[in-house]
Structures are given as C-alpha cells and as structure tokens.
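Only the shape, not the letters, is given here:
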C-alpha cells in the first residue's frame, strides 16, 4: 500500500542549488528548515510546512506520518531518526555528495543501520558507502534524482531560429561557485579555446564563495569578452540558458549525480564533464557528450572544441542525450522508484 502521509526532513529549503528536492516534492513557494508533505493530489506544500523545531513533534503527532524521509545524512537524518523513534515509525534518508565524501557524519554506519533503508543517487555512491562505511549493499537503494522532461525540453525550432543575428555557440555551466566545482579549470580551457581562435561564449550560472577568485582569473586570462558570470538563477532562468546552449560543461573534482547535466540533456544539449562520481553514469562518452580526466584543461578544451566546431555532432549528441535522460533519469521514473520503496517499507511494518 502506498503511504498516504510521509514527512520530509531537510536542512535548508528551498535552495536554488538543490532543486532536486523541490522537484521531488512538487511546487514550493518559500524557504524553511523542516518540511512535511502529505501525498494527496492537489495538496499545497506551503500549508504543510513547519519552521519552528519546537513544533516538529506535536505537529507530526497530529499529522500521523507513516514514514519519515530525510535528505542528506547529516543533521536532517539525525532529526528524522529522533522523531521517528518518538513516533514509532520507520525513517529513511537519501545521501547525495558532501554528506558522503566531504563531511559525512562520524556515525554514518550507525545511522544507516537504524534507517529502514538508505537511498543514494549513483552507483559510484553505492560503492563508496559500502567500502567506506561498511553498509551492506542490500540495505542501499539506488534512486537517481530525476528531471521534469516535459518542462526541460528543447526549444520550439521556429522560435529557436529567430530573426536576429547569429550569436556564437554558448558553453553553459550551471553550478555553485565552490572549490570542488573547479570552474578555474573551465576558465583555463576557455583561454586555450580563445588562443586557438575558436568562436564561443561561456556563461557560468551560479554563485558562491569562489566568485571573486574566478573573476580575478577571468581578468588575468583575458576572458572578459567571452566569459560571463551571471550569478544564481531561478529554474525558469536556468531553462532559458540551457535552451541557448550548444554545450553543457561541468568541471567538478567530486560529484554525486549532477542534476544540472540532466536538465541540459533533457533540453537536447550535449555535455563535456570530468569523469567523477556518478557523471559517467549520466554521460555516455562519445554518444551523449565527452568525459575528460579531472584537472586536465587540455583535454577539456579539446572536447569542447570538437563540439563547438561541429554543429552536426552537437545535434546528434544532443538528441541522444535527450533520449537517455527521458529513459533513465526522468522525474516520473524517480518518483515511481521512490513510491515503490515507500510501499515496500510500509507493507513490511504492517506485516
């Protein structure tokens, strides 16, 4: 039986850099610290939101959830675990990236053992959780984040062609400006492309602590005319950038499963990305884009140049990327898998 009441526990909600949570839940309107959500058609999330931690337990006792689901293995999981014990219901958590590789809780294995199941978003994550924390593979469920492939889709061809002057092909990177995202590598690749006379424009969409450093590098490399840092963007703005893009790029040193590349693929945009974390599970090298070694600016520039200079290759890879994401990484597929897991856990409790 599909549970009718599930409470979500998150740390910060809703974040522009974590749209996978908002997409998983539905339409969201305002930020909060902890969220509960009843799976009822047409239910509004704003009226199912709890801000004050002192109200979590009494509100949940009134709500009577059948399951708690936390996102990230850190504070949200600790909170969900404590609440679930008091409510007498199971809890699960989804582990993404930083809570696995960068700042995992010291008692990750204990939290995993207490949970009814651990969800994670890539096969690479599964392997790491098993080898590093000793969590049995059978206790882990692989459910990649999904993208709304009806919303994120290629532009209408007639509208895309337009009537204005042609602009240079766009390289678009949608990512937080943080050290592990390593946009410095992208700037170095752009400097190589510019030196070779390749026509392009590169747009970095996102914000973060590396912004000043990247602006200095942009000036030092003489990229002011071809590289733009446009700041954080809402999903509607991100969609508009993907529809202008010729190539998506991600140069991270570490990843779980990057939703930004799913969005690009859904819009028919091929990608060039470093082969880290779950990225090789998303990009089929030489079919939907190109994979390069982490930290290799020459390889990155070469892969970008191949696409920037070959519109037919962009079209072929882009169509293949769209097919792949619709088949394997749609939001519908994610929700179906999640509901199946919830159903199995609730049925197990009822037995």
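Structure's in. What do you need? Every value quoted in this text rests on a predicted model; they were computed, and no experiment measured them. Residues are numbered from 1 along each chain as shown.

CA only for contacts and neighbour counts going forward, please
Fine.

Now do the buried residues in stretch 213-232.
Of the residues in stretch 213-232, 214, 215, 217, 218, 223, 226, 227, 228, 229, 231, 232 count as buried by neighbour count, 16 or more other C-alpha atoms under 10 Å.

second one coming, line it up with the first:
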C-alpha cells in the first residue's frame, strides 16, 4: 500500500455545532491513518464544542475571512502567486467564472486560494473540500495554482443552491466527489459526463457515541395535563427546517391533547419563530433551548416521546440532505416524524420505521403528530424499527472505508 499523503481539508468554518457529521468524518479518517490539516475559511462563532472536536488532532489554519481584514497576508499571496505554475490558468478560470458570478464572494475565494497556495501548510499533497460551493471554489483555485489534485464532499445546500454550470465545471476537474443522499447523487450525475466520478456515501453515525438505549420511552398519550407528551426537535432556525410549518401544525392539534416541545438549535429565525408561537398561543408549551452540546442532545433524545422535523425546500432551493439529527434520534429508538423531502425517505419509511408526510402541509403534519402522541405502542414499534435500520445501514465506519478506498485508489494510480 502506498504511503498516505498529507491532505489539506478545506472547510467553510470549523468547528461548527451544526456540522457534527463533518467532524465525525474527520476523526474517522484520522483513526484510519490519514494525515490531515484543516483549512477553515471562517473562524468559529459557536460558543460550545462537541466532544468529537476535542478528539481531532489535526492542526487548524484559518484563512482571511474577509480580504480587507488581512490585507498584508492577501497581498503576499498575490505576489507569490505570480511565480506559481498555474497563475495564468487560475486567472483565466477566474475571469471565465466572474461574468457568471459578479460578486465580492468570487474575489474573496480567489484571494483565499492565493493565501492558501502561498502558505501551503504542512506540505500538503492533496486537497479535499467539504461542500461543493464556496469551499470547493477555494480548493479548485488552489489546485490550479499549485497543480495539487483535489476531491470533494458535497452535501445539501451546496448542491441545490449552486448553479449547474458551477457544479459541472468542478466535477470536470475534481478527481471525484461524494455526496450523502441519493437525490443529490442523481442530480450531480446529470451535470457531468464523468458518471463514475460521483459516488453515493451516507455519512452514517458513530454508534459508539450513540449507543443502544436500554431504557424505555414513556407511555404518555396526551391525556394527562400534569404529564404531557414530550415532543423534541433539533435543528437550526432557518427556512429549510420548516419550523413555521411545525408550529402551525401544533396549533391544529386538539385542545384537549396535552403536549410540550423542546427545540434545540440556534439560528437567525428564532425571534420570528418565538413570535409566531406566541401568536398561535403556543408560547407556554415550547421551550427554546438554543444550541447544546452533543451529550445534552443525546439526553433529550432518550427522554423525549417523539421527534419532529418539518423539512422543506426553501425559496432559494436550499434543502436538507438527510438530516443527521433524524439518524441520531432513530438510533435512540425515538419515533421520528418528518417530511418527504430530499434524503429523508432514504431513512424513514412511512408507517414502518417513522411517519413521513408531505412538506408544506400543516394539516397532514398535525394528523401524524396526533396519531403518534395518542399511540405509545405505535411510537415503540416505529422507534425499534428505526434503530434497527440505523444500526444495520448507517454505521459511519462504512463511509470511512469507502472514502479510504477512494483516496487510496487515486494514490495507487500516482505511485
């Protein structure tokens, strides 16, 4: 087996509480023997960290988040770029991209790539981008500048909000790309002639962190005002999570049905959602807990009766892939209710191991919520089946083995 090369992994931001699946993959690759350096385009904004972040040994290098904040560093990158073998090629590519994306963002990605190419941490021999939008732009420009090969992991928003021309161009030049849902995989394959360069790779779950829950979820059925059914939702307060739809569904539940809900997650729409909840008369029943560490989220999965996430396609095309929180909740035998958007049906089959309703339909969501709240035996059956599916099909070690094989196949070609 050829020696494993130093990989520079380009990330939009690190660490991020909402991107546990990326941190988990990074740790898995380290444990598999890969030598990583993390290149972050933004500094962290979350005040908390997950335990997995503390286990990752890779050094983190932060690029200038905004070029005007570190002008000397950017100018050094530009002047050093003149002598790079791919400077002419990268400028040709940049000026081809610019008319289709006239934005400060496009200049920022070029500047970040120039800085990366000049500083070139830890003698990197391979580039890998997480997300096929802006991180892949920086990665591709740096690849052109230095002649270093690159690969990419695409996820959800980056696929569905990027223009087709941008993805097509990147798939033409990347050695390969992986994505985490069949919907994303099929879409990306339509954008390239290199069908064998696109791979489906579910993130999966580190089942050592989400061990089997041997306890029992409650038999609450919404009949006791002193002990209401406990609904849980975990996700950022952004449009694609559909929290306004979930609130309107909750408002449609029968008045005599007793429930409460905890929401875990940050997000810019929290004030708006709290206002909607108050207008609907739900404020006293909902506890907005903000972002929590992974161990606290796990505790909530185990105490809750039902998990709800009303995924939708946002106005700009943004959508979830397969929300990791659904996999996590399922691993704890917690019955899950969600919508038929993107990769959700790849995990949950309606009536078999979860409840799945159409997106943008508060009435259908309310009907499913009521059914699940009133029937603890149904919740138990769905939760048990969901855990079985996760533990048989969504173990993240499978994804790590697949990524390892893809990297090693490329390096064998080069040896």
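Arrived safely. All values reported here derive from a predicted model rather than from experimental measurement.

And the TM-score between them?
For these two chains in superposition, a TM-score of 0.86 is obtained (TM-score structural alignment, normalised by the length of structure 1); 335 aligned residues with a C-alpha RMSD of 2.8 Å.

Filter the buried residues of stretch 213-232 of structure 1 down to the ones in strands?
Secondary structure of the buried residues of stretch 213-232 of structure 1 is defined by DSSP state E; positions in strands are 227, 228, 229, 231.

Ignoring the adjacent residues along the chain, who's closest to the corresponding residue of structure 2 for the first one?
Alignment of residue 227 of structure 1 against structure 2 is given by TM-score structural alignment, with residue 286 as its counterpart. Taking C-alpha to C-alpha, 6 or more residues apart in numbering as the measure, residue 286 of structure 2 lies nearest to residue 261, with 4.8 Å between them; neighbours along the chain are not counted.

Could you look up the SS state of the aligned partner of the one you found in structure 1?
If you follow residue 261 of structure 2 across to structure 1 using TM-score structural alignment, you land on residue 202. The assignment at residue 202 of structure 1 comes out as strand when based on DSSP: H, G, I helix; E, B strand; the rest coil.

so residue 202 of structure 1 makes contact with residue 227?
Yes - contact criterion C-alpha atoms under 8 Å: residue 202 of structure 1 and residue 227 qualify, at 4.7 Å.

so residue 128 of structure 2 is in which element?
In this structure, residue 128 of structure 2 is located in strand 126-130 according to DSSP states H and E.

what sits up against that strand?
Outside strand 126-130 of structure 2, the residues that touch it by C-alpha atoms under 8 Å, 6 or more residues apart in numbering are 5-12, 22, 135-136, 139, 143, 148-154.

Which members of these are classed as buried?
Neighbour counting over the contacts of strand 126-130 of structure 2 (16+ other C-alpha under 10 Å) leaves 5-12, 22, 135-136, 139, 143, 149-154 as the buried ones.

can you tell me which of those are in helices?
Using DSSP state H, the members of these that fall within helices are 22, 135, 136, 139, 143.

Show me which of those is closest to residue 323 of structure 2.
Closest approach to residue 323 of structure 2 among those (C-alpha to C-alpha): residue 22, at 12.6 Å.

what's the neighbour count on the closest residue to that closest one other than its chain neighbours?
Leaving aside its chain neighbours, residue 22 of structure 2 sits nearest to residue 130 (7.9 Å; criterion: C-alpha to C-alpha, 6+ apart). Neighbour count for residue 130 of structure 2, taken as other C-alpha atoms under 10 Å: 23.

pretty sure residue 65 of structure 1 contacts residue 56?
No - under the criterion of C-alpha under 8 Å, residue 65 of structure 1 is not in contact with residue 56, lying 11.9 Å apart.

so what's in contact with the two at the same time?
Here residue 65 of structure 1 and residue 56 have no joint contacts, going by C-alpha under 8 Å, 6+ apart.

Pick out whichever of these two has more residues nearby.
Summary of the neighbour comparison: residue 65 of structure 1 and residue 56, criterion other C-alpha under 10 Å, with residue 65 having more neighbours (22 against 18).

what sits against the more buried one?
Contacts for residue 65 of structure 1 were tallied using C-alpha under 8 Å, 6+ apart; they are 4, 5, 6, 7, 89.

and the equivalent of residue 252 of structure 2 over in structure 1, what element?
With TM-score structural alignment as the matching criterion, the partner of residue 252 of structure 2 in structure 1 is residue 192. Element membership for residue 192 of structure 1, per DSSP H and E: helix 183-195.

quick one: buried residues of that helix?
Residues 183, 184, 185, 186, 187, 188, 189, 190, 191, 192, 193, 194 are the ones in helix 183-195 of structure 1 that count as buried (16+ other C-alpha under 10 Å).

Quick check: of the residues you listed, which lies closest to residue 114 of structure 1?
residue 183 (38.1 Å).

Once you drop chain neighbours, what's closest to the closest one?
Here the nearest residue to residue 183 of structure 1 in space, its sequence neighbours aside, is residue 251; by C-alpha to C-alpha, 6+ apart that works out to 6.2 Å.

any chance you could map the helices in structure 1?
According to DSSP H, the helices that structure 1 contains are 19-25, 56-63, 75-87, 108-114, 123-133, 157-161, 183-195, 211-220, 235-244, 259-266, 279-282, 297-308, 311-328, 331-350.

so what's residue 335 of structure 2 up against?
Applying C-alpha under 8 Å, 6+ apart, one finds that residue 335 of structure 2 lies in contact with 305, 306, 307, 329, 353, 354, 379, 380, 382, 383, 386.

per the alignment, it corresponds to what in structure 1?
In structure 1, the residue equivalent to residue 335 of structure 2 is residue 270, according to TM-score structural alignment.

Compute the distance between its match and residue 263 of structure 1, please.
11 Å (C-alpha to C-alpha, to the nearest Å).

Quick check: the aligned residue for residue 315 of structure 1 in structure 2?
Under the alignment by TM-score structural alignment, residue 315 of structure 1 pairs with residue 380 in structure 2.

Please verify my assumption that that match contacts residue 336.
No - the pair residue 380 of structure 2 / residue 336 is not scored as a contact, 10.7 Å apart, by C-alpha under 8 Å.

neighbour count winner among the two?
When residue 380 of structure 2 and residue 336 are compared for neighbours, residue 336 comes out ahead with 30 against 22, by other C-alpha under 10 Å.

which residue sits closest to the more buried one in space, ignoring its chain neighbours?
Beyond its immediate neighbours in the sequence, the residue positioned closest to residue 336 of structure 2 (C-alpha to C-alpha, 6+ apart) is residue 307, lying 4.7 Å away.

Give me the distance between the residue mapped onto the one you found from structure 1 and residue 261 of structure 1.
Using TM-score structural alignment to pair residues, one finds that residue 307 of structure 2 aligns to residue 248 in structure 1. In this structure, residue 248 of structure 1 and residue 261 of structure 1 are 7 Å apart, going by C-alpha to C-alpha.

Identify the contacts common to the two.
Contact criterion C-alpha under 8 Å, 6+ apart; residues shared by residue 248 of structure 1 and residue 261: residue 271.
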